[in-house]
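> here is a sequence together with a model predicted from it:
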Amino acid sequence: MRAYNFNAGPAAIPLPVLERAQKELVNFNNTGMSVMELSHRSKDYEEVHNKANSLLRELLGIPDTYEVLFLQGGASLQFSMIPMNFLQENKTAHFIMSGAWSEKALKEAKMFGETRILASSKEENYKHIPKDYSLADTEDGAYLHITSNNTIYGTQWNEYPTSSIPLIADMSSDILCKEIDVEKFSLIYAGAQKNLGPSGVTVVIAKKEFLETANENVPTILNYSTHVKNNSLYNTPPTFAIYMLSLVLEWVKEQGGVKKVQQINEEKAGAIYSAIDHSNGFYKAHATDDSRSLMNITFTLPNEELTKKFLQEAKERNFIGLAGHRSVGGCRASTYNAVPKEACEALASFMNEFRDNNK
């Protein structure tokens, strides 16, 4: 029996994708080899690579004015690579702080130039997406950085800033979970291990016009133009992770695309939030109503003893990965695209039952 996988990342991968990968594992496309064994310069792998690129463009509506790159190092490398390339002298990188990953991105940017925090919800333990900020005096801005979804705190941007300076978003934990207007952003980056596939590949979607402003005086492997010129094949890419990414993208398309996936995600999250909201305070959501995430649902119970009991009984029922992050405590259900609706409904039912038995 498959577990009800609510891990925050690496996270659930669609079962049909895993089964297809299993089927093709030792003999991909009649090559007599696994994808992991193919040369990254071979025609068979090139088709996989380009298919992943074209599917992502199709699903997100990425225009030809943008590049799609497959890089390594996770979002964590992007924290450094972005300011290294785009934080020019006499410019400022602006940040809206909504969680731990915003903090990490800011920390790295400070090593390369001037930074400024426009707004932060840290004093409220990141319970909401900051709304009290002004973009009026950001003319000196190299870019504005946001984290679109915050896995630890269970918050998510519903409306993105309309900025006169380049807008950059870390979408590692909610890319493909809902429809977005790519053209609002100059650069989007996302580690794969939440909604795109296994860990190992990082997707970067960047406006060509923005890429032209990059500092060229950086190490070759950390220069975006290197990867643009070489179709993300300058060095050996994470070929198996990109193959898995292409299968996940096919699966999203088969579901009906991002619009349909968003509808399902809203139903999934709605079932669990309903169990919280109708518990008469037994469960308390960490995130405020206007900032609730579709991907990470954080909540607490009345005390630590009940929390431990809840997690133990949940594990016995095959619910995995529900312990909250130490920064928030309590519980967290990560309901990424690959988590079936049935799993979320089963969790909501268990939550109701546990409340009734322990109130």
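Happy to help now that I have it. Model, not experiment: these values are computed from the prediction.
> from here on, just use CA atoms for contacts and neighbour counts.
Fine.
> need the next SSE after whichever helix or strand residue 227 is part of, C-terminal direction.
Element membership of residue 227 [criterion: DSSP states H and E] is helix 224-229. The C-terminal neighbour of helix 224-229 among helices and strands, as given by DSSP H and E, is helix 239-255.
> so what secondary structure elements neighbour the next helix or strand after that following helix?
Using DSSP H and E, the helix or strand that follows helix 239-255 in sequence is helix 257-277. Applying 3 or more CA pairs under 8 Å, 6 or more residues apart in numbering; DSSP states H and E, one finds that helix 257-277 contacts helix 43-60, helix 239-255, strand 284-285, strand 296-300, helix 341-358.
> so what's residue 347 up against?
272, 319 (CA atoms under 8 Å, 6 or more residues apart in numbering).
> before we move on, back to that, a markdown table please, covering the helices and strands packed on helix 257-277 and showing distance to residue 74.
Below are the helices and strands packed on helix 257-277 laid out as a markdown table (distance: least, CA to CA, whole Å):
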| stretch | distance to residue 74 |
| --- | --- |
| helix 43-60 | 18 |
| helix 239-255 | 12 |
| strand 284-285 | 29 |
| strand 296-300 | 19 |
| helix 341-358 | 28 |
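> adding another structure so you can compare the two:
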Amino acid sequence: MSQHEPAPISRRALANDVVAVLAEICEAQIRLHDAQINLQQSQARLITMARGLFDPDAPAETPTSTIETIREAVRNAPVPHSRNEMRLEAYQERRQEVLRLYAETDLLQREIAERCGLHSDRPHKILKEFRARGDERVKQGDARRAKSAALQAATQGGKPPAAQDEGQPVQVRGASDERAALGGSCVPAQSEEFVTASGAEEAVLPAVDPVPAPDDDPLPVDELPKREPIIPITKPKREPPPKPVAASTQIPLALEEKPEPAAAPELPVDRVITVQGPMVIGPTGQWRTSPQIGRTLAILADGQLYGLDRMQRAGRWTDVKFVSAGLTAWARELKEIGVDLIQLKGIGVRLARREIA
């Protein structure tokens, strides 16, 4: 038997599975609803009976028959099947549908799989199982496809399968376009399929393409194109290494002058720092940071004391704890550009120019 790789699930098969699961859920909900109604009715009857038992004016006889009836109703209340049982029932229905379609139609097995929402190789396994049991529907489908194969062979001018010896394989080419005979696998494959006339076994042989004949006869020897002579490639000659130049003749090269670092722009007298976007400019240098940190420190540029909540609003932080957590790192960077960050716990933060010793 040929080994085929399992084909991917088609969109149609997947949609059939989803619809089947939805139908199972609806059936389970209906069963649960019926059971709930029966239990509510039984509960109401028990409550009425209990009230009658505790009523002093009620008759002394106990309605045992009614109690037994309620117990039996509760015990036999419809309970929905488990999910595995419902899936098993749905699968059994699909197996029966595969047998029906195989017996009553000329569909390929892959087409049957699409209609039933199964993998393309599943109908072949189902038919093989029921063929071993001697199922009449499989025999009917085998005979139907044997007749179709014989008519097709007769139409094409070939020898019909019935005229061949018993047990000889009947070749069915183009499995993707033609009907496979006598229960052979209808799954499209890369090789040609052969099925026996009895329909019980199958064998797969690789297709071998004949060697194509040349289109034209070979040219005579006199008419063959002449080849140009091959000129050998000579190896390049190695040039001698250059002679060393005397030290007296060497011309000294001027050393490249490194550009001096740009001086920091001058700050206004009444400002400790100047903020230009992400750039924080101090007395002795510049510090490139994020625009949000720049907005936060810009409010401290005048050297006044501000609270953390004011800095939070200026920098548009979601929480004041982010401002408190970043003070240590900001103080270290500001120190490099000549600015001290002074924090007064519980009061606020201010900036001051760093004194040069």
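Thanks, I have it. Everything numeric in this text was worked out from a predicted model, so none of it was measured.
> do you know the score for how well these two fit?
The TM-score (TM-score structural alignment, normalised by the length of the second structure) is 0.18; 94 aligned residues with a CA RMSD of 6.3 Å.
> just name the most buried of the helices and strands packed on helix 257-277 of the first structure.
strand 296-300 (a mean of 25; mean count of other CA atoms under 10 Å).
> report all helices and strands that that one contacts.
helix 257-277, strand 284-285, strand 331-334.
> pull out the buried positions in the one helix or strand residue 309 of the first structure maps to.
Assessed by DSSP H and E, residue 309 of the first structure sits inside helix 304-316. Neighbour counts over helix 304-316 of the first structure (16 or more other CA atoms under 10 Å) mark 306-307, 310-312, 314 as buried.
> show me which pair in these is furthest apart.
Using CA to CA, these reach their maximum pairwise distance at 306 and 314, which is 11.8 Å.
> which parts of the second structure are strands?
Along the second structure, the segments classed as strands by DSSP state E run 169-172, 192-196, 202-205, 274-276, 279-281, 286-288, 339-344, 348-353.
> quick one: which of those strands is nearest residue 143 of the second structure?
strand 192-196 (12.5 Å).
> now for that closest one, which elements pack on it?
Under the contact rule (3+ CA pairs under 8 Å, 6+ apart), strand 192-196 of the second structure is packed against strand 169-172, strand 202-205.
> tell me the buried residues in that strand?
Buried residues in strand 192-196 of the second structure (16+ other CA under 10 Å): 192-196.
> now tabulate the residues you listed in TSV and tack on distance to residue 147 of the second structure.
Output for those, formatted as TSV (distance: CA to CA, whole Å):
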residue	distance to residue 147 of the second structure
192	20
193	17
194	16
195	14
196	14
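> closest one of these to residue 202 of the second structure?
residue 195 (4.6 Å).
> excluding its backbone neighbours, what's nearest that closest one?
residue 202 (4.6 Å; CA to CA, 6 or more residues apart in numbering).
> surely the one you found meets residue 172?
No - counting by CA atoms under 8 Å, residue 202 of the second structure stays clear of residue 172, with 11.3 Å between them.
> quick check: neighbours shared by those two?
Joint contacts of residue 202 of the second structure and residue 172 (CA under 8 Å, 6+ apart) are 193-195.
> deepest of the helices and strands packed on strand 296-300 of the first structure, which one?
strand 331-334 (a mean of 26).
> give the other helices and strands that it contacts.
strand 296-300.
> how close does the residue nearest to residue 196 of the second structure when sequence neighbours are not counted sit to residue 125 of the second structure?
Of all residues beyond its chain neighbours, the one nearest residue 196 of the second structure is residue 169 (4.4 Å), with distances taken as CA to CA, 6+ apart. Look at residue 169 of the second structure and residue 125 of the second structure: by CA to CA, to the nearest Å, they are 21 Å apart.
> neighbours around residue 88 of the second structure, how many?
11 (other CA atoms under 10 Å).
> same question for residue 328 of the second structure.
Residue 328 of the second structure has 12 nearby residues by other CA under 10 Å.
> check residue 336 of the second structure too.
If we define neighbours as other CA under 10 Å, then residue 336 of the second structure has 16 of them.
> no further queries at this time; thank you.
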